[in-house]
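> Just a sequence and a predicted model for now, questions to come.
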Amino acid sequence: MPALPPSSLTNWWCDYSTEYAFMGFSYEVTACQSLSKLRSDFLDIRKTYNSRYIRMYGACDRAGDNDIVDAAWGAGIGVHALIWFGFDGTNQWMSRRNTLLGILHSNPKAKFVTRVLQFGSEPLFDGVLDPPVLAAQVTAAKANLSSLQIPVTISEMAYGYQERENDGAQQILDAVSLLDIHNLPFFSTLASTASKAWPIVLTDLNWFFDNGQGKKIYMSQNGWPSVTSDGVQPNSPSAVANVQNEHDYYTLLDSHCADFKTMPNGGVGWFWHIYSDEMEPGYGLLSTSGKLKFSPFAPKTSC
């Protein structure tokens, strides 16, 4: 990063066509990590694993978004920012939206680290808003952020769009600037072992290629769990959750770098969900003790 924020965003971001293969990690902020913790983790994510981005997950309601901007700037890493709806059906997301939009305008570094703003994590699948209402929120946020050149999307799996097809999901596909999609093949009814998951990954990607209007695609929530839990149960009796399969899913993704590069609309980038098991048990690259669950983890960022 330069010593001070530049005067213009011109030529700041790399072209979308260069953003394929490994992008970075989902990073949950529900624990309201301190600024020093964010700085340490973001530097590790950037320097150790060559990540380009953090994809935010969860919410910290102590107005910690300025800390995220600060830590991302210091680490030289971009952010897929997130307005978290949660699971309690309240309107707290509105204050989170207003706070984040305010920070994106007021913090001089924010537009230089924020690659995209996402509404929710599977908001269609969770039914948090009627699709036309959610589409209107996306459209309003795009207008709000137009001077900052920050695109707006939602973070959602293909099934979420398909499930709400008759309720107006097409309006969201029309409204979003790009596609942050979820690809979690462990939950497929066809799942078995991670090494056999590529056809499942492709099925969802092909749906977005066919329906995404040529928009850039990132697999923003994407992984394979090492354990099952109350919220992580397979839909196939053959699906296997263990560290070996988590490792094998990483190997599978990394082995398809050339495929991700040549996919439509400038290629597809993938995130690893999630940085640590402290955040989302079973999905982390790091265990709850902060140790690598498998090694090496050195995914390709180009090929």
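That came through, no problem.
> use CA for all of it now, contacts and neighbours both
Noted.
> Only the buried residues of the one helix or strand F22 maps to, if you could.
Per DSSP states H and E: F22 is located in strand 21-28. Under the neighbour-count criterion of 16 or more other CA atoms under 10 Å, strand 21-28 has 21-28 buried.
> elements contacting it?
For strand 21-28, the helices and strands in contact under the criterion 3 or more CA pairs under 8 Å, 6 or more residues apart in numbering; DSSP states H and E are strand 53-57, helix 257-262, strand 268-272.
> can you give me the angle that strand makes with strand 268-272?
Angle of strand 21-28 versus strand 268-272, following axes from the mean of the first three to the mean of the last three CA atoms, to 10 degrees, is 40 degrees.
> any idea of the angle strand 21-28 forms with strand 53-57?
40 degrees.
> thinking again about what came up before, JSON lines for the helices and strands packed on strand 21-28, including distance to G168 and mean neighbour count?
JSON lines is the format used below for these (distance: least, CA to CA, whole Å; neighbours: other CA atoms under 10 Å):
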{"stretch": "strand 53-57", "distance to G168": "25", "mean neighbour count": "25"}
{"stretch": "helix 257-262", "distance to G168": "30", "mean neighbour count": "18"}
{"stretch": "strand 268-272", "distance to G168": "26", "mean neighbour count": "25"}
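> Can I get those in CSV including distance to V152?
What follows is the helices and strands packed on strand 21-28, written out as CSV (distance: least, CA to CA, whole Å):
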stretch, distance to V152
strand 53-57, 14
helix 257-262, 23
strand 268-272, 17
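> need the contact list for the residue nearest to L179 when sequence neighbours are not counted.
Closest residue to L179 apart from its sequence neighbours, by CA to CA, 6 or more residues apart in numbering: I217 at 4.7 Å. Applying CA atoms under 8 Å, 6 or more residues apart in numbering to I217 gives the contacts 178-181, 265, 267-269.
> what does E19 give?
Neighbours of E19 in contact, by CA under 8 Å, 6+ apart: 266-269.
> can we see that at 7 Å?
The contact partners of E19, taken as CA atoms under 7 Å, 6 or more residues apart in numbering, are G269.
> so how far is G267 from it?
Distance from E19 to G267, counting by CA to CA, to the nearest Å: 7 Å.
> all strands in the stretch 151-300 of the chain, in order from the N-terminus.
Using DSSP state E, counting those that start in this stretch, the strands of the stretch 151-300 of the chain run over residues 152-157, 179-183, 217-222, 268-272.
> of all those, which lies closest to W12?
strand 152-157 (17.8 Å; CA to CA).
> could you pull out the helices for the chain?
Along the chain, the segments classed as helices by DSSP state H run 35-47, 65-75, 92-106, 123-126, 131-145, 158-163, 169-175, 198-211, 243-255, 257-262.
> and of the ones you listed, who's closest to A3?
Comparing the helices of the chain by CA to CA, helix 65-75 comes nearest, at 10.1 Å.
> and the comparison structure, right after this:
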Amino acid sequence: MVSLTLFTLLALSGLSSFVQAAHIKLAHVHHARAPAPAPIGSPATHARQRRCAAHRAHNSTASVARTSTHTTSTHTSAAPQKTPAKQTSSGASSGCFPALGFETPANVPDSLDGWWCDDKTEYAFLGFSYEVSACQSPSTLDKDFANIRNNFNGRYIRLYGACDNKGFYDDVVEAAYKNGLGVHALIWFGFDGDNKWETRRDALLSTLHSNPKAKFVTRAVQFGSEPLLDGVLPASQLAAQVRAAQDNLAGLKIPVTVSDMQWSFQMNGGAGLKVLDVVDVIDAHMLPFFGGDATTRLPLGSPNAAWPSIKSSVDKFWVPQANGRKIYFTENGWPSGVHDESQRPNSAGAQASLAQEKDYFALLDANCAYFKSVPGGGLGWFAHIYSDAMEDGYGILTASGKLKFAFAPRTHC
């Protein structure tokens, strides 16, 4: 947990919202990068309040003991409403995974050669963050993943939270393979300061080696979601964990990253930049709702205050630091409502409403050409999050599975 005092100080200092990014590296090497920029006049620093209360409640009840039998929750959701306009997969090959139109073979391939799509085709909308502390049943995973693929043209899911049921990631792999979705897997630290993450790490790595389909759907492993911001490990230890996971997964050719904010890497004198030196992909968090200058009230065609902050962070921090590596926005969104005092923004211009959430994603979609041009093969973005049942206010679907607004962003341009 980051205190409200820290966020207040950041907001008063004029720091605005941060962007972050991700790239795939298969060789375990040191990445040259630009010198750490000083917190410049308007660094895109998103000093955000932690939205963790609901997740701590979820994880305190959903993290069940691992048993010899795989148990699943009884969580169900209403049949999701279809998005109005389904687009085609123009601009990308359909002969690779997880391109739109690609059919996964019934028999698992013998090799990864030619399997994954060129990441230069993976810009614009990719898919959704998908929270798993409800320990969704295999049938729910299958239903949700089919909806993401067939009605939203999703190519990936980015896992969030944790389910500690034995075999749960096997269920994720099965549903993802069946429905043609790649996965950004996650080693979840949580907010309790315990060592459960070590068990989660070991279980995930074991499944990646034992499940024959796992390496064919797992595009990357995230070593934590905002672990630097939360201070779960010193930066040097987190970097060592990333390197150890890279060594473990080298034979499977699965990249390893850390999913975090720009500020997280720059705080403490830039200590977190040593983590950027070693990650294969930089999974970036973009939540400009918490920026000191945040607003989406201006028309999309005018100099929207949210867009310069986003673009500045990409151009001035992530692109130089990535040094050619692939960039993704992983935890990325704008809330339709604020349901807890800790979720309040740092700018009076930042309004949480259904119209604002819709406008934010329209803003990203309107800048498809920019995302395509970002060095490293373009920038791909996830919508955080799939459903309000997973994080209230941030979902594209309501908690009952209905579409909150028309959502059909481009996957290519």
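Great, that's in hand. Small disclaimer: the values here were computed from a predicted structure and weren't measured.
> thinking again about what came up before, give the aligned range of the strand holding F22 of structure 1 in structure 2.
Mapped onto structure 2 using TM-score structural alignment, strand 21-28 of structure 1 covers residues 124-131.
> can you tell me the mean distance of the matching stretch from structure 1 after alignment?
For stretch 124-131 of structure 2, the mean deviation from structure 1 after alignment is 0.2 Å (mean CA distance after the TM-score superposition for structure 1).
> now what about that stretch, what contacts it?
By CA under 7 Å, 6+ apart, stretch 124-131 of structure 2 touches 154-161, 331, 368, 371-372, 379-386, 390, 409-412.
> quick revisit: nearest to E246 of structure 1, out of the contacts of I217 of structure 1: which one, please.
For these, the nearest to E246 of structure 1 is G269 (18.5 Å; CA to CA).
> Translate that closest one into the numbering of structure 2.
Match for G269 of structure 1 (TM-score structural alignment): G380.
> Reformat the strands of the stretch 151-300 of structure 1 as a markdown table; add distance to G78 of structure 1.
Shown next, in a markdown table, are the strands of the stretch 151-300 of structure 1 (distance: least, CA to CA, whole Å):
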| stretch | distance to G78 of structure 1 |
| --- | --- |
| strand 152-157 | 15 |
| strand 179-183 | 15 |
| strand 217-222 | 13 |
| strand 268-272 | 13 |
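> And I68 of structure 1, what's its match in structure 2?
In structure 2, I68 of structure 1 lands on V172 (TM-score structural alignment).
> which residue sits closest to that match in space, ignoring its chain neighbours?
L141 (6.8 Å).
> Quick check: the gap between the counterpart of that neighbour in structure 1 and I274 of structure 1.
In structure 1, the residue paired with L141 of structure 2 is L38, using TM-score structural alignment. Counting by CA to CA, the gap from L38 of structure 1 to I274 of structure 1 is 15 Å.
> The two: who's more crowded?
Neighbours per residue (other CA atoms under 10 Å) separate L38 of structure 1 from I274, with I274 holding more: 28 against 21.
> Would you mind confirming that that one is in contact with G282?
No: applying CA atoms under 7 Å, one finds I274 of structure 1 not in contact with G282, separated by 8.9 Å.
> Run a quick neighbour tally on the equivalent of D254 of structure 1 over in structure 2.
In structure 2, D254 of structure 1 lines up with D365, judged by TM-score structural alignment. By other CA under 10 Å, the residues close to D365 of structure 2 number 21.
> Same check on L100 of structure 1?
A count of nearby residues for L100 of structure 1, using other CA under 10 Å, gives 20.
> Kindly state which residue of structure 2 is aligned to it.
For L100 of structure 1, the residue aligned by TM-score structural alignment is L204.
> Check the burial of the residue nearest to that match when sequence neighbours are not counted by counting its neighbours.
Computed as CA to CA, 6+ apart, the closest residue to L204 of structure 2 that is not its neighbour in sequence is Y169, at 7.1 Å. Residues lying near Y169 of structure 2 (other CA under 10 Å) number 21.
> and the gap between S220 of structure 1 and S255 of structure 1?
S220 of structure 1 is 18 Å from S255 of structure 1, by CA to CA.
> which one of those two has more residues nearby?
S220 (28 against 14).
> And the more buried one? What does it align with in structure 2?
Using TM-score structural alignment, S220 of structure 1 pairs with T330 in structure 2.
> Please look at that match and F382 and confirm they touch.
Yes: counting by CA under 7 Å, T330 of structure 2 does reach F382; the two are 5.2 Å apart.
> mind checking how far F119 of structure 1 is from T228 of structure 1?
27 Å.
> The two: who's more crowded?
Comparing F119 of structure 1 with T228 by other CA under 10 Å, the one with more neighbours is F119, at 23 against 15.
> residue contacts, the residue in structure 2 that that one lines up against?
Matched across to structure 2, F119 of structure 1 falls on F223, judged by TM-score structural alignment. Contacts for F223 of structure 2 (CA under 7 Å, 6+ apart) come out as 186-187, 242, 257-258.
> if you set the cut-off to 10 Å instead, what comes out?
Neighbour list for F223 of structure 2: 185-189, 197, 201, 238-239, 241-242, 245, 256-260, 279 [criterion: CA atoms under 10 Å, 6 or more residues apart in numbering].
> before we move on, what about A81 of structure 1?
Here A81 of structure 1 is in contact with 54-57, 65, 68-69, 100, 104, 113-120, 152 (CA under 10 Å, 6+ apart).
> cutoff 8 Å now
55-56, 114-118.
> same deal with L38 of structure 1?
67-68, 71.
> switch the cut-off to 10 Å
So L38 of structure 1 contacts 27, 29, 32, 44, 67-72, 75 (CA under 10 Å, 6+ apart).
> Buried subset of the residues you listed, written for PyMOL?
For the buried members of those, the matching PyMOL selection, counting by 16+ other CA under 10 Å, is:
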select buried, resi 27+29+32+67+68+69+70+71+72+75
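> what does A136 of structure 1 align to in structure 2?
Aligning on TM-score structural alignment places A136 of structure 1 opposite A240 in structure 2.
> What distance do you get for its match to I282 of structure 2?
Taking CA to CA as the measure, A240 of structure 2 falls 16 Å from I282 of structure 2.
> Mind checking which of those two has more residues around it?
I282 (30 against 15).
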